[in-house]
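J.: For reference, the sequence and a predicted model appear below.
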Amino acid sequence: MIRAVPSRRNSIADDLRRQITAGDLKPGERLPSEAQLAAHYTVSTPTLRNALALLQGEGLLEKIHGSGNFVRHPRRRTTYTGGRPSAWTTPSVPLRSTVHARHLRAHGPLTTLLNVAPGTSLTEVLCITHEDRTPHSLSRIYIPRHLMPANLLAPADIATHLTELRPPLAEVRETARSRLPTHEEANTLRISASLAVLSITRVAIDTTGRVVEAALLIYPGDRADALFITQYPTEEKTPRS
């Protein structure tokens, strides 16, 4: 029987994984430089980086450009509950948020997503949540500008505003899928390009068929769950006489 010989990449990843699991490498600790690690394991720098990429994809290491590779602290998991406009997550411990808004003209996929003509004035709200100093999730919320009051930025306040619109809301459509992050998303969230993200596209529609909000939500797969509950009506049985 011929046994497969582990690749140097996998052997290095196994050794570092063992050290992290055993506590020899502690959360927040910076690893030696890539050059030092490559020399220690007697491999080329590309092979060493491939090994580190495996652990980054597993969420065990975090690479901070200009600083090095660090053992990651365990991330709090959040649960996306959905089913309403501007729904956020329900973390076990509150996360800090940074919010920025800008005005732009609808173009490309946004015209289809919001069912508006090219050039329609929109408000984009960018929200990034943080756990301590580490980015935790990313969302971009788009609302037709004439429906967006000035200085209304917090996702919870936006949700309240949308439920008070007239005509009232009729439905919220949500599409969830797992995919690899874009280069911009990986940089913003400081995650490996090989770590899958949970991508949710949410569209809120009023009773006239008008789209009043579209949101693009990105959660790294190692710290997010999605919960969807379907409730069925129950019929009360009439007792037999």
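T.: Nice, thanks for sending it over. Numbering: from 1, shown residues only.
J.: rest of the way, CA atoms for contacts and neighbours
T.: Fine.
J.: Can you report how many residues neighbour the nearest residue to residue 138 once chain neighbours are set aside?
T.: The shortest distance from residue 138 to any non-neighbouring residue, by CA to CA, 6 or more residues apart in numbering, is to residue 128 (4.7 Å). Residues within reach of residue 128, counting by other CA atoms under 10 Å, total 19.
J.: Please tell me how far residue 128 sits from residue 101.
T.: For residue 128, the distance to residue 101 (CA to CA, to the nearest Å) stands at 12 Å.
J.: Below is structure B, check it against A:
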Amino acid sequence: MTGEETSTGSKVPKWEGIAEILRVWILDDQYKPGQALESEAAIAKEFSVSRPTVRQAIQKLIGEGLLTVAHGRGTFVRPVPDRTTLAIGSPSPEDLISPGFDIEASEWERVPPPVGWNLPAEDLDPIQGLVHRPGREEAKLLRITMRDLIVTRFTHMRLRRSQDMIVVTSNIPLTVLHDEESGPFSPEEVIDRGGIYAELARKHGPVRFTTSVVARMPGADDDEVFGLVPGTPMLSIRRFMLDSHGQILELVEVDAPADRFDAQPETASDLGKAVLRL
């Protein structure tokens, strides 16, 4: 596709050139968060282009999450929310999904999954867990096969002060929790014995933790669960519990909107600002 010459002198489609100029102005704070963009007609006149060309450029920036539309009011630079710190590398990580985790003493509250969220079973208690076969990605991360069984637990947690949501998921290979000769696996019995972490430490201790952080594009359910603006990436924090031989005992994944949360190594200077430690 041959490009048309823009005011920058480069051979690109006019709408792409205008989108790039507006993007730079927004990122350089020439437009402030919450500020209204000029009308399509004014921008078209400034760049000597048609209004449909301007509209195409604006739609591109809306898709990137830089602009937002208030119907009947105009187009605005999207305000950047304050990011909340999730600390990684805690010397004593907690089981965030356990009934023993004191959610009331934290800055969080547990909330039910959104209506229509795809639960594996209608009567599932997500904190006790579901025994099932892993998907391809889960099996790869846990270093097991898709024929093996895992225990999946999860919880939706909402930060009280901002109402921002995270989802915490725990996947544990069933074999590290349960000996088949002991009979069917009972989450209730494990909880009664002090919880899953106590059980893993008793069977496989000493245990250690490693944490990684990856960015990803939103999945099919993420827009509804997290209330994302189009173009917002997701932050996935992965915390592995390992035994002394490097066998993976548990994988905890924390999914959070990257425009509202960041992940920082826990240091003495960070202790006061982190709302969660992993």
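T.: The structure has been received and is ready for your questions. Here the structure is a predicted model, which is why all the values come from computation and not from measurement.
J.: Work out the TM-score between the chains.
T.: The TM-score (TM-score structural alignment, normalised by the length of structure 1) is 0.58; 202 aligned residues with a CA RMSD of 4.7 Å.
J.: In contact with the residue nearest to residue 138 of structure 1, which residues?
T.: 97, 98, 99, 135, 136, 137, 138, 139 (CA atoms under 8 Å, 6 or more residues apart in numbering).
J.: Am I right that it is in a strand?
T.: Yes: remark: residue 128 of structure 1 belongs to a strand, assigned using DSSP: H, G, I helix; E, B strand; the rest coil.
J.: What is the equivalent residue in structure 2 for it?
T.: Aligned counterpart of residue 128 of structure 1 in structure 2: residue 156 (TM-score structural alignment).
J.: for residue 202 of structure 1, same thing?
T.: Per TM-score structural alignment, residue 202 of structure 1 is aligned with residue 239.
J.: Check whether its match really touches residue 209, as I assumed.
T.: Yes: if you go by CA atoms under 8 Å, residue 239 of structure 2 and residue 209 touch, sitting 6.7 Å apart.
J.: Residue 6 of structure 1 and residue 37 of structure 1: what is the separation?
T.: Going from residue 6 of structure 1 to residue 37 of structure 1 by CA to CA gives 18 Å.
J.: More neighbours: which of these two?
T.: With neighbours defined as other CA under 10 Å, residue 6 of structure 1 and residue 37 compare such that residue 37 has more, 17 against 10.
J.: The closest residue to the more buried one other than its chain neighbours: how many residues sit nearby?
T.: Of all residues not flanking residue 37 of structure 1 in the chain, residue 48 sits nearest, at 7.2 Å (CA to CA, 6+ apart). As a burial measure, residue 48 of structure 1 scores 22 neighbours (other CA under 10 Å).
J.: How about residue 104 of structure 1?
T.: For residue 104 of structure 1, using other CA under 10 Å, the count is 15.
J.: residue contacts, the aligned partner of it in structure 2?
T.: Residue 104 of structure 1 maps onto residue 132 of structure 2 when the alignment is built from TM-score structural alignment. Going by CA under 8 Å, 6+ apart, residue 132 of structure 2 touches 149, 150, 151, 152.
J.: any idea how far residue 132 of structure 2 lies from residue 53 of structure 2?
T.: Separation of residue 132 of structure 2 from residue 53 of structure 2 (CA to CA): 51 Å.
J.: again, but for residue 164 of structure 2
T.: In terms of CA to CA, residue 164 of structure 2 sits 36 Å off from residue 53 of structure 2.
J.: where do the helices sit along structure 1?
T.: Under the criterion DSSP state H, structure 1 carries helices at the ranges 8-22, 34-41, 45-57, 109-114, 155-163, 183-189.
J.: Surely residue 250 of structure 2 and residue 241 touch.
T.: Yes: using CA under 8 Å, residue 250 of structure 2 is in contact with residue 241, at 5.1 Å.
J.: hang on, the earlier thing: list the ones among the contacts of residue 128 of structure 1 that structure 2 also has?
T.: Mapping the contacts of residue 128 of structure 1 onto structure 2 (both residues aligned by TM-score structural alignment, their matches' CA atoms under 8 Å) leaves 97, 98, 99, 136, 137, 138, 139 still in contact.
J.: Throw together a PyMOL command that grabs the buried residues out of these.
T.: Here is the PyMOL selection string for the buried members of these, based on 16 or more other CA atoms under 10 Å:
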select buried, resi 97+136+137+138+139
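J.: Could you find the closest non-adjacent residue to residue 225 of structure 1?
T.: Per CA to CA, 6+ apart, closest to residue 225 of structure 1 is residue 79, 4.8 Å.
J.: Residue 259 of structure 2 -> structure 1?
T.: So residue 259 of structure 2 corresponds to residue 222, using TM-score structural alignment.
J.: Its match: neighbour count?
T.: 19.
J.: Could you measure from it over to residue 186 of structure 1?
T.: From residue 222 of structure 1 to residue 186 of structure 1 the distance is 13 Å (CA to CA).
J.: cool, residue 150 of structure 1 as well?
T.: Per CA to CA, residue 150 of structure 1 is found 31 Å from residue 186 of structure 1.
J.: more crowded one of those two?
T.: Just comparing residue 150 of structure 1 and residue 186: by other CA under 10 Å the higher neighbour count belongs to residue 186, 18 against 9.
J.: List the residues that contact the more buried one.
T.: 192, 193.
J.: now with 10 Å?
T.: Shown in contact with residue 186 of structure 1 (CA atoms under 10 Å, 6 or more residues apart in numbering): 180, 192, 193, 194, 195, 196, 197, 220.
J.: One more: residue 182 of structure 1?
T.: Neighbouring residues of residue 182 of structure 1 by CA under 10 Å, 6+ apart: 188, 193, 197.
J.: Go through these and give me the one with the most neighbours.
T.: Counting by other CA under 10 Å, top hit in the contacts of residue 182 of structure 1: residue 197 with 25 neighbours.
J.: Aligned counterpart of residue 229 of structure 2 in structure 1, please.
T.: Per TM-score structural alignment, residue 229 of structure 2 is aligned with residue 192.
J.: Chain neighbours aside, what residue packs nearest to the counterpart of residue 88 of structure 2 in structure 1?
T.: Superposed on structure 1 with TM-score structural alignment, residue 88 of structure 2 falls opposite residue 81. Once flanking residues are discounted, residue 81 of structure 1 sits nearest to residue 227: 5.1 Å by CA to CA, 6+ apart.
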